[in-house]
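>>> Let me see the structure of the following:
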Amino acid sequence: MNKELKNRVDEICKSFDISQDKLQELVDLFIESADNGLSHNSSNKSFLPMIPTFVTSIPTGKEKGVLLAADLGGTNFRVCSVTLNGDHTFDLIQSKNPIPIDLMSSTSNDLFSYLASKIKSFVKEHHNENFNSDSNNSNKLKLGFTFSFPVEQTSLDSGKLIRWTKGFNIPDTIGKDVVKLLQDHLDSQNVPVHVAALANDTVGTLLARSYTGENKEGLTSIGCIFGTGTNGAYNEKLENIKKLPIDILNDLKSKNINHMVINTEWGSFDNDLKKLPVTKYDTNLDKISANPGYHMFEKRVSGMFLGEILRNILLDLYSEGLLFNKYSNLNDLPHRLKTPWLLSSEGMSLFEIDDSTNLIATELELKNMLRLPTTLEERLAIQQLTRSIARRASHLAAVPISALVIKMDAFKGHNVEVDVGADGSVIEFYPGFRTMMRDAIAETQIGSKGERRLHVNISKDGSSVGAALCALSNDL
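Next comes the predicted model:
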């Protein structure tokens, strides 16, 4: 790289560095924000949402039986059958059904009738014998319903839709119990299925890892997702969930229940930007996002946003006359480079580890993804910037995990090991992400000794196996 470009790239990369002091400040703020979220029902922007899930038991891996899971996550509706073998293993059958475009803006009846019909077809194909059983709940297949839209959950098997996202717009569903809607349509179509739980994919990740983990590496206490988005769930003492209504609290205590899984919604950590690092590229990204001022943690960590940060930097360096000098003005730049969200984290994962001669793999990827020809000097700059953005993301990812381990006092006892179940494309596939995250965990208050006792393991099928296990929660 020429000296001017190198100095500017070094300067930008330095702005993405996170010091040990900053990491520890963020951990302290996360714990404070989590405590406030557990105590207040208000949607205060400064607090973490800390949503009670009413999942009150964690699997051991010895559970047996056949359960169903249904997942409405966006443009597809998945139905799964999970056979728990009682030895930490399971067998999975699943089907995927695209949601017809017209149903995404139709009526509740149309949408939930369609969902029920797909569950009916699945049960007829794979569990037809259940159609001959009695109609009471004890003989119905239990189903966990992953509904990936904002809901106000009031029990394990009920939750009112707050708002639609992801292109859905069905006004008559707002404020209605989505579990009841699905159950009513299942009943009207005589489907022998009982919707036993409203599930969350992050909670599912925790439960799925608890079932499969065999506790060889300690009790699974946290489930987390680092993919397109990011979120985490953990097992909290009932006495600390101060926002639970007193009648619900007393009812749970009367059943000798003393813990509940909390969905932290940690993508919203530090929306006020008290401690999170802020560069001008973060500010630019936030302005063009769908929810300016919210999910500020997620916008620095998750796969949806990492490529957009890099794209912003490249345009900035072009405007300073340091990159892509063959283009005499902005209008001449490849359209894809000027279009938000087209530079992907998948592409960055290739830039991260490219050791080919003259970074030819990076050259081909940039031409394919952005129609952008580059020089070797430009590719070297892009690789250095990529590594800096990913390193910051991985170090920030260490904050909520470390904070929750401290908050739970998870290392209490002699030589206790702690297991974390993780899912998502970034933590599973981005080169070195987990290793860099662990390096940062060692720099938090947990220290290197604590980091060695913390095990982060990939937990697959959270929205299917985990949702099915949610349906068992009352029985575990």
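>>> going forward, measure contacts and count neighbours with C-alpha atoms only.
Fine.
>>> residue boundaries of the strands in the stretch 201-350 of the chain?
All strands of the stretch 201-350 of the chain, identified by DSSP state E, counting those that start in this stretch, fall at 219-226, 230-237, 259-263.
>>> now what about the first one, what contacts it?
Pointing back at strand 219-226 there. 202-207, 209-210, 213, 230-235, 301-303, 401, 404, 417-427 (CA atoms under 8 Å, 6 or more residues apart in numbering).
>>> rerun at 7 Å
Applying CA atoms under 7 Å, 6 or more residues apart in numbering, the external contacts of strand 219-226 come out as 202-203, 205-206, 209-210, 231-235, 302, 418-427.
>>> Could you tell me the angle between that strand and strand 259-263?
Interaxial angle of strand 219-226 relative to strand 259-263 (axes from the mean of the first three to the mean of the last three CA atoms, to 10 degrees): 10 degrees.
>>> One more, so I can put them side by side:
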Amino acid sequence: MNNGVIMQLEDLKWAGDCMGVIESKINECLQEFEIDSIQLKRIADVFCQEIERGLKKEKSSFKMLKSYLQLPNGEEKGHYLALDFGGTNLRILLIALLGQGRFKVIKKVTAPLITESYNYITNNVCAEELFDFIAELIRKVTDDEYRYFLGHTFSFPSEQSALNHARLIVWTKEFAVQGVEGKDVNALLSDALIRKGRSNIIPVAVINDTVATILAAAYKDDCVHIGSICGTGHNTAYLESYDGKRCPMIINLESGNFSHLRLNTFDKILDQQSEKKGEQVFEKMVAGKYLGRLLVLVLKELGMLKQEIVLTSKDLSEIIQDSSPNYRKTKEIFFAQIEDTFTEMEYSYIVEIAKRIIRRSARLVTAGYIGIIQHMDFNFNNKHHIAIDGSLYEKMPGYAQLIQKTFVELLGDEKAKNIKVILENQGSGIGGAIAAAIFNEGRLDSDRIIMPSES
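Got it, this is the predicted structure:
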């Protein structure tokens, strides 16, 4: 055998050895995102225990924030205003609640808080300027001669002391408006409405988006006891019965802060690189904001990426369903940010890793839901419908199906039959109107609410 043939054989052996090493590393990374049934059941148990600790005011991962709201009965009627303030786009809706779970949007105004001509989220803006802008928008859907109750879906960390009293703890989502942190956002809105000559509009409710989701879904379905956000972030609210000793109330868990989890190598790196280390651990493992980052960290560990890039949950949705020839769609996503290209085999690895990261997210989220239901109904004897809003649940291919499969895997067919997951993508608006209607109809304990005249 000549030297050329020997060298070719040695090259092939070297290439084979390298491929074997790479496949071994790929499998190790994939295994890092694998959670089996036993581990998920344990997570559900601890989730349940953390709820019960929180109710006893013991140390818990959960904030157990009171909403001061019960579930709607589906017969709420009347015209109500809803303000949806959860990001850089505001929505104001005039909604007619028609009873029997029916409603109609009469008027709607949507406006960005940032344009080329203004920016209402920077620290150059004060509270009065921001809320005056909001009050002007509300004027566009109201008339002077009518009195309106307004429900405000305010999706920022707040400490609530009554249905219409919520103090902003800290701005998130790059907001930095001066004079709002530590203040009652409903009082700021009320003052702005008065300044703008709209004293006929009375803000009576401030709610979180998870609470809004459960209200909107429960208005149409009396088996809904849980509302959740599965999108850029993750959080869940549920109806706490207090064992019949007190009037039931919707509780916002702030479940993204659940911390009793085994972090893998990439979770730890992501947490250390985040703004708030050691906080929102559960959210960092399951929410759309972080899934693309986890994929990038894996590819860097494997030596496939040499530079930082940004992959969104929308990118991941394209990647995991890429059936195009030679992974054309996935190539386009990467080529938009880097000049290097991957082999077809490497693209197949990228797709598989993305699938595993998304699968873990759905399975962990399901374990959390099981923990909540376990607290509410230990034997899973009753129907429990879970309303979910958010792009991850609504738009990530296969995500909803993964949740349902995990329920069956962990609970068995019989118990899983009592659990139904439904999409509720209008909650932030409709929920605010329903909260205002519940206030107006007086279906709240008198010691749990402060009337507008007392604020």
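>>> which of the strands of the stretch 201-350 of structure 1 is buried the deepest?
strand 219-226 (a mean of 27; mean count of other CA atoms under 10 Å).
>>> any idea of the angle that strand forms with strand 230-237?
Using the same axes, to 10 degrees: strand 219-226 of structure 1 against strand 230-237 is 160 degrees.
>>> any idea which element residue 152 of structure 1 lies in?
Per DSSP states H and E, residue 152 of structure 1 falls inside strand 151-155.
>>> Which secondary structure elements does the following helix or strand past that strand sit against?
Downstream of strand 151-155 of structure 1, the first helix or strand assigned by DSSP H and E is strand 158-161. Where contact means 3 or more CA pairs under 7 Å, 6 or more residues apart in numbering; DSSP states H and E, strand 158-161 of structure 1 is packed against strand 151-155, helix 178-188.
>>> Residue 79 of structure 1 touches residue 70, doesn't it?
Yes: Residue 79 of structure 1 lies in contact with residue 70 (CA atoms under 7 Å); the separation is 4.5 Å.
>>> ok, these two, which is more surrounded?
Shown here are residue 79 of structure 1 and residue 70; by other CA atoms under 10 Å, residue 70 has more neighbours (29 against 25).
>>> Give the aligned equivalent of the more buried one in structure 2.
Residue pairing (TM-score structural alignment): residue 70 of structure 1 is matched to residue 83 of structure 2.
>>> cool, and residue 194 of structure 1?
By TM-score structural alignment, residue 194 of structure 1 lines up with residue 202.
>>> give me the number of residues near the closest residue to residue 77 of structure 2 other than its chain neighbours?
Of all residues not flanking residue 77 of structure 2 in the chain, residue 97 sits nearest, at 4.6 Å (CA to CA, 6 or more residues apart in numbering). Residue 97 of structure 2 has 23 neighbouring residues, counting by other CA under 10 Å.
>>> Could I get the contacting residues of the counterpart of residue 233 of structure 1 in structure 2?
Aligned against structure 2 by TM-score structural alignment, residue 233 of structure 1 finds its counterpart in residue 237. Counting by CA under 7 Å, 6+ apart, residue 237 of structure 2 touches 210, 211, 226, 227, 228, 250, 251, 252, 253.
>>> measure residue 237 of structure 2 to residue 250 of structure 2 for me?
Separation of residue 237 of structure 2 from residue 250 of structure 2 (CA to CA, to the nearest Å) stands at 7 Å.
>>> what do those two both touch?
residue 211.
>>> Which of the contacts of strand 219-226 of structure 1 fall in helices?
202, 203, 205, 206, 209, 210, 425, 426, 427 (DSSP state H).
>>> Spatially, which two of these are the most separated?
Spatially, the most separated pair among these is 210 and 426, at 21.3 Å (CA to CA).
>>> before we move on, the earlier item: what sits closest to the match of residue 233 of structure 1 if chain neighbours are left out?
Nearest non-adjacent residue to residue 237 of structure 2, counting by CA to CA, 6+ apart: residue 252, 4.2 Å away.
>>> Map the one you found across to structure 1 for me.
Aligned partner of residue 252 of structure 2 by TM-score structural alignment: residue 263.
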